[in-house]
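Asks: Generate a structure from the sequence data that follows.
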Amino acid sequence: MAYILNIETSTKNCSVALAKAGEMIVCKEIAEMGYSHAEKLHVFIEEILTEANLKFSDLKAIAVSQGPGSYTGLRIGVSAAKGLCYALDIPLIAVDTLEVLASQISIEEGVIVPMIDARRMEVYSAIFDKNHQKIRDIKAEILNEESFSDMNETIYFVGDSSQKAKTLLQKDNFVFVDDVIYPSAKQMTKKSYTLFANNRFEDVAYFEPFYLKDFMIS
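Replies: Presented below is the predicted three-dimensional model:
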């Protein structure tokens, strides 16, 4: 069975999960106001392997959240993932960050709009259907009172932009899921295993995070 280490560092949440054939074994994560990824990430990785009684050589792949999100967070996560892949000679898997965020809720009707804060009133967002299939691609957009107003179905908003979005987005069909704030490595495990099983790997030498925007200090 394939052991895959999943790394998610695109927001304030520094999250690592170990999975076997897509089923999570253990996860460690912490979301702090200041970005502590550089200090926490490698500690979490080592602790997870120790708890699972595994060695680095037992890993078959490394999965990383590819963005969009914090430039600093993504850079740290991707650098760690690529370093492990190089050292262990195992493949790198990239997972869409907004898909990871959207997959934290299940709905029977309507759509899911995951949003990651991009400073001021700007967000990174996409739209997913009830089956978590992307129906509108990722973009950076500045929220205003007319955002998503052309959509009549129920829209479930998730992510760390909900609080600021509430001040503008007030239509009756808008639902804010306040307890889903950050993407987590927990929600990467099934997707990363599917990609692994289908040999959907990245070029370790050339892979770069999906920043979407030019660098801004996070």
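Asks: alpha carbons only for contacts and neighbour counts from here, please
Replies: Fine.
Asks: which ones are touching the nearest residue to residue 193 once chain neighbours are set aside?
Replies: Spatial nearest neighbour of residue 193, chain neighbours left out: residue 22 (5.0 Å); criterion: Cα to Cα, 6 or more residues apart in numbering. Counting by Cα atoms under 8 Å, 6 or more residues apart in numbering, residue 22 touches 4, 189, 190, 191, 192, 193, 194.
Asks: PyMOL command for the buried members of these?
Replies: Here is the PyMOL command that selects the buried residues among these (16 or more other Cα atoms under 10 Å):
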select buried, resi 4+189+190+191+192+193
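Asks: out of the contacts of residue 22, which one sits closest to residue 31?
Replies: residue 189 (19.3 Å; Cα to Cα).
Asks: what about that closest one, helix or strand, and which?
Replies: helix 189-197 (DSSP states H and E).
Asks: Okay, strands next: where are they in the protein?
Replies: 3-8, 13-20, 23-31, 59-65, 92-95, 111-117, 122-128, 134-142, 155-158, 174-176 (DSSP state E).
Asks: Also this sequence, please, to line up against the first:
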Amino acid sequence: MPASQSVAEFRPGAGLLVLGVDTCGPSGSVALARLEMSTAQISGQTAWDIGQSAEILGQVTLAGRTYSATLVAAIAELLTKHEARLADVGAIAVVHGPGSFTGVRVGLSAVKGLAEPGKTPVVVVSRLEVLAAKVGVPSASLDAHRHEVFLRLAGREGGAQQLLAGAEELMEINPAPTRVAVCDDEAATLLESVWQGTELIRSEAPTATDAIRTCVPAILAGEFADLALLDGFYLRRSDAEIFGDPSTAKARHV
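Replies: As a prediction, this is how the structure comes out:
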């Protein structure tokens, strides 16, 4: 199937290949999945639907700090293993942060380079959202280093807020969430020290496979990113920006 096709143009019963990319954590991954597309008539309009979650065809794990050298080769290996070409990929799901500044940029740059020639649709998703969806709770937290956490807080009306927080900021959040998904000891330790009444639900770290599954509704709804505006979701500035600014460096040591 040409990569320039949109989801709405696929024939009923045709499989939609989805590539997943996550380079935001201490280790990364790429995954390939197939969505079996079917159509249903709702109030006279045709709607895309899938009866079950995506069929995961395979996943390749990437060692941390090697993304720039291994990411594209891993994608090529995964496609070749499943007798697919880049032109066969109908959509790409990419995790755009928060996480390693370099990892986020490497992943997004690679996805832009892969998607632009064939106008392949791209869906972006937060790593916090993926972790929350993986566990099945609305709130999630990841280690942000420097005694801080990346935090996703569910809103009362269904929305979600994502922020960077240390112990002081966590104490100001009232009420604290009742359940939070975590996948690393550092985030769990900080949350336990402040929110004694919160249940921490531990999980394996989210992967590209989890990202694809989280993005299925957005793919089917055609909620694609504008590649020209696609950027990382950092939640804080890079080390170069922080430590390269004399006034900021001075303030950190007052």
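Asks: Quantify their similarity with the TM-score.
Replies: Once the chains are laid over each other, their TM-score by TM-score structural alignment, normalised by the length of structure 1 reads 0.82; 206 aligned residues with a Cα RMSD of 2.6 Å.
Asks: Identify the residue nearest residue 164 of structure 2 in space, chain neighbours excluded?
Replies: Nearest to residue 164 of structure 2 is residue 150, by Cα to Cα, 6+ apart, at 4.7 Å.
Asks: Would you mind finding the match for residue 232 of structure 2 in structure 1?
Replies: Applying TM-score structural alignment, one finds that residue 232 of structure 2 aligns to residue 209 in structure 1.
Asks: Around that match, how many other residues sit close by?
Replies: 19 (other Cα atoms under 10 Å).
Asks: How about residue 81 of structure 2?
Replies: Residue 81 of structure 2, neighbours per other Cα under 10 Å, totals 11.
Asks: per the alignment, it corresponds to what in structure 1?
Replies: Checking TM-score structural alignment: residue 81 of structure 2 goes with residue 51.
Asks: Tell me the spacing between the residue at minimal distance from the centre of structure 2 and residue 88 of structure 2.
Replies: A centroid search over structure 2 (Cα atoms, centre = their mean) returns residue 95, at 2.8 Å, as the residue closest to the centre. Applying Cα to Cα, to the nearest Å, the value for residue 95 of structure 2 to residue 88 of structure 2 is 21 Å.
Asks: quick one: contacts for residue 211 of structure 2?
Replies: 20, 21, 22, 93, 94, 95, 125, 127, 130.
Asks: Just give the nearest non-adjacent residue to residue 33 of structure 2, would you?
Replies: residue 56 (4.2 Å).
Asks: Residue 80 of structure 1: how many residues sit nearby?
Replies: Residue 80 of structure 1 has 18 nearby residues by other Cα under 10 Å.
Asks: The residue nearest to residue 164 of structure 2 and residue 141 touch, don't they?
Replies: Yes. Using Cα atoms under 8 Å, residue 150 of structure 2 is in contact with residue 141, at 5.5 Å.
Asks: one step back: where in structure 2 does the helix holding residue 189 of structure 1 fall?
Replies: The aligned range for helix 189-197 of structure 1 is 212-220, by TM-score structural alignment.
Asks: With structure 1 overlaid, how far apart is the matching stretch on average?
Replies: For stretch 212-220 of structure 2, the mean deviation from structure 1 after alignment is 2.2 Å (mean Cα distance after the TM-score superposition for structure 1).
Asks: The lengthiest helix in structure 1 corresponds to what range in structure 2?
Replies: As assigned by DSSP state H, the longest helix anywhere in structure 1 is helix 71-88. Aligned using TM-score structural alignment, helix 71-88 of structure 1 spans residues 101-118 in structure 2.
Asks: Touching the matching stretch from outside, list them.
Replies: Here stretch 101-118 of structure 2 has contacts from 2-4, 21-25, 65, 67-68, 71-72, 86-87, 92, 94-98, 120-122, 227, 230-232, 234, 238, using Cα under 8 Å, 6+ apart.
Asks: just stretch 229-249 of structure 2 next, same as before
Replies: Counting by Cα under 8 Å, 6+ apart, 96, 97, 98, 99, 101, 104, 105, 108, 126, 150, 163, 164 sit against stretch 229-249 of structure 2.
Asks: if we go to 6 Å?
Replies: 96, 97, 98 (Cα atoms under 6 Å, 6 or more residues apart in numbering).
Asks: From those residues, pick the one nearest residue 49 of structure 2.
Replies: For the contacts of stretch 229-249 of structure 2, the nearest to residue 49 of structure 2 is residue 96 (25.8 Å; Cα to Cα).
Asks: That closest one: what's it in contact with?
Replies: Per Cα under 6 Å, 6+ apart, neighbours of residue 96 of structure 2: 104, 126, 232, 233.
Asks: again with residue 161 of structure 1
Replies: Contacts of residue 161 of structure 1 (Cα under 6 Å, 6+ apart): 115, 116, 117.
Asks: What sits closest to the counterpart of the first one in structure 2 if chain neighbours are left out?
Replies: Residue-level alignment of residue 115 of structure 1 against structure 2, with TM-score structural alignment as criterion, gives residue 141. Of all residues not flanking residue 141 of structure 2 in the chain, residue 151 sits nearest, at 4.5 Å (Cα to Cα, 6+ apart).
Asks: show me what contacts the one you found?
Replies: 140, 141, 162, 163.
Asks: ditto for residue 48 of structure 1
Replies: Applying Cα under 6 Å, 6+ apart, no residues qualify as near residue 48 of structure 1.
Asks: For it, give its distance to residue 63 of structure 1.
Replies: 15 Å.
Asks: quick one on the thing from earlier: and the contacts of residue 151 of structure 2, which of them are buried?
Replies: So, by 16+ other Cα under 10 Å, the buried ones in the contacts of residue 151 of structure 2 are 140, 141, 162.
Asks: ok, now how distant is residue 18 of structure 2 from residue 34 of structure 2?
Replies: For residue 18 of structure 2 relative to residue 34 of structure 2 (Cα to Cα), the value is 6 Å.
Asks: next one: residue 222 of structure 2
Replies: 16 Å.
Asks: cool, and residue 94 of structure 2?
Replies: Distance from residue 94 of structure 2 to residue 34 of structure 2, by Cα to Cα: 16 Å.
Asks: Residue 87 of structure 2 too?
Replies: 14 Å.
Asks: So if I had to pick from these two, which one is more boxed in?
Replies: Higher neighbour count among residue 87 of structure 2 and residue 34: residue 34, with 19 against 16, using other Cα under 10 Å.
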